[in-house]
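Chemist: Attaching a predicted model along with its sequence, questions to come.
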Amino acid sequence: MISPDQLRRYLAYDPETGVLFWRARTPDMMPSGCHVQTAAWNSRFADTPAGTGLKGYVRISICGQGYAAHRAAWALHYGEWPDGHIDHIDGDPANNRIANLRTATNSENQRNTKISRANSTGFTGVYFQKSKNKYRAEISAGGKRLYLGIFARLEDAVAARAEAERRHGYSKLHGLDADDRELLAGLLEELGHEVEHDRGVAS
């Protein structure tokens, strides 16, 4: 892994947009060291967005080494590689604005993931069990998968999952897609402003 200072030779980062850009290269940064190849590379890639998408995340390759764009963004902004996981606060893995990134443990990172497409119930951690014609609820906590019970009614399974999420400190945005996350975040922000206003009036 290259150092953040070395990384800055290859990439520029805009913390407001979250986009990383390729910097113009010098011959010593090219495998061949060829001036002609360097000029051709700069003509095609310099000052253009870096990376390719992979399962929603942006990946960047430098000198044959792959880097996650959100980790590179963190290193470029703070001058050091993160020790642990980097969590996308809004759950969008392509949103690498610095305000949307935070360090997190693996458990905390998992708590802020959106619902799997394979889930037919529409609720994270709640699955229809065909063999019993009932709904199973479960949750991940402390690196373990915890069984919450099996229920005849979907709403009971959802309620059990919701209570477990509160108990284990899951994000309010957990399980929502990008549009719903944005809507809920806006509503929560508006509610926060209203609460602060009411407090000001009351005082």
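Modeler: Yep, it's here.

Chemist: From now on I want contacts and neighbour counts done on CA atoms only, so please keep to that.
Modeler: Will do.

Chemist: Next, count neighbours for L187.
Modeler: As a burial measure, L187 scores 12 neighbours (other Cα atoms under 10 Å).

Chemist: all helices for the protein, in order.
Modeler: Remark: helices assigned in the chain by DSSP state H are 4-10, 35-45, 69-78, 106-110, 154-167, 178-202.

Chemist: Compare those helices and give me the one nearest K144.
Modeler: Nearest of these to K144, taken as Cα to Cα: helix 106-110 at 9.4 Å.

Chemist: center of this protein, which residue is that?
Modeler: H88 (3.0 Å; Cα atoms, centre = their mean).

Chemist: any idea how far that residue is from Y57?
Modeler: H88 sits 10 Å away from Y57, going by Cα to Cα, to the nearest Å.

Chemist: try this one next to it:
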Amino acid sequence: MVTRYTKAWPEEVIRYINENITADFESGTLFRKGVKIEGSLVNPKPRQYLAFGCRINGKFRILKVHQVIFYLYHGKQAKLWIDHIDGDPLNNAISNLREVTKEQNQANMIPRKKTKSGYKGVHPRVDNKGFWATIRCNGKSHYLGQFNTAEEAAKAYDAASLELHGKYGYRNFS
């Protein structure tokens, strides 16, 4: 049995979407009765998503664009997380969306822009004599070693990401 992570929509929300919303799956754009839905950014940077508001049976609801695109394309609401394959939460093209577990989604998260090394999983040593790398998998941190340059450490991270996370893992280098 798969645990549901995404809260199931009430029947009136599903009916509203089916009756009022259409999508351009290639661009990831939604339309309400033929008019493009602009949407607004929700969540703090850099993990912002597009969402839009609608009034259903007198109650105001906020729906995330990527969840509605996924629903309209597949004909069912995702039970797990919806991952943006390229790491860009504003790219809602159906080719960029996939249903994943929480762990798979976290493995593909882009690094926070504030990293001192500029790479995911890479940290400068306290003595400023190189870098060390770590990666998380199944809730555990794995030490990958010490390296002379941030690039070497990032390449070690990428190799571990491929091994541990497969196609779901984030890579510092393409």
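Modeler: The structure has been received and is ready for your questions. Quick caveat, the model's predicted, so the values are computed rather than measured.

Chemist: residues in contact with the counterpart of the residue nearest to the centre of the first structure in the second structure?
Modeler: The pairwise alignment with the second structure assigns H88 of the first structure to H84, based on TM-score structural alignment. By Cα atoms under 8 Å, 6 or more residues apart in numbering, the residues touching H84 of the second structure are 91-92, 96-98.

Chemist: Among those, which one has the most neighbours?
Modeler: N92 (27 neighbours).

Chemist: so what's it closest to, chain neighbours aside?
Modeler: Leaving aside its chain neighbours, N92 of the second structure sits nearest to G28 (4.3 Å; criterion: Cα to Cα, 6 or more residues apart in numbering).

Chemist: Tell me how many other residues crowd that neighbour.
Modeler: Quick note: G28 of the second structure (other Cα under 10 Å) scores 20 neighbours.

Chemist: Tell me which residue of the first structure lines up with it.
Modeler: Mapped onto the first structure by TM-score structural alignment, G28 of the second structure lines up with G18.

Chemist: Would you agree that match is in contact with D92?
Modeler: No - the pair G18 of the first structure / D92 is not scored as a contact, 11.8 Å apart, by Cα atoms under 8 Å.

Chemist: And the strands in the second structure?
Modeler: Remark: strands assigned in the second structure by DSSP state E are 21-24, 29-32, 35-36, 40-42, 49-56, 59-64, 81-84, 97-100, 122-124, 131-137, 140-147.

Chemist: isn't Y16 of the second structure right up against I56?
Modeler: Yes - counting by Cα under 8 Å, Y16 of the second structure does reach I56; the two are 7.1 Å apart.

Chemist: which one of the helices of the first structure is the most hemmed in?
Modeler: Mean neighbour count (mean count of other Cα atoms under 10 Å) peaks for helix 69-78 among the helices of the first structure, with a mean of 22.

Chemist: Can you check which part of the second structure that helix sits on?
Modeler: Counting by TM-score structural alignment, helix 69-78 of the first structure corresponds to 65-74 in the second structure.

Chemist: Out of the strands of the second structure, flag the one nearest N172 of the second structure.
Modeler: Among the strands of the second structure, strand 122-124 sits nearest to N172 of the second structure (Cα to Cα), with 10.0 Å.

Chemist: Give me the contact list for the closest one.
Modeler: Residues from elsewhere that reach strand 122-124 of the second structure, judged by Cα under 8 Å, 6+ apart: 115-117, 130-134, 150, 153-154, 157.

Chemist: And for stretch 165-174 of the second structure?
Modeler: 85, 104-105, 107-110, 119-120, 137, 154-155, 157-158, 161-162.

Chemist: Closest one of these to F60 of the second structure?
Modeler: F60 of the second structure has its nearest neighbour among these in N105, at 28.7 Å by Cα to Cα.

Chemist: Aligned against the first structure, show me the partner of the closest one.
Modeler: So N105 of the second structure corresponds to N109, using TM-score structural alignment.

Chemist: Spit out the contact partners of its match.
Modeler: By Cα under 8 Å, 6+ apart, the neighbours of N109 of the first structure are 85-87.

Chemist: Nearest spatial neighbour of Q146 of the second structure, chain-adjacent residues omitted?
Modeler: Among residues not flanking Q146 of the second structure along the chain, W132 sits closest, at 4.2 Å (Cα to Cα, 6+ apart).

Chemist: wait, doesn't the one you found sit right on G145?
Modeler: Yes - with contact defined as Cα under 8 Å, W132 of the second structure counts as touching G145 (5.6 Å).
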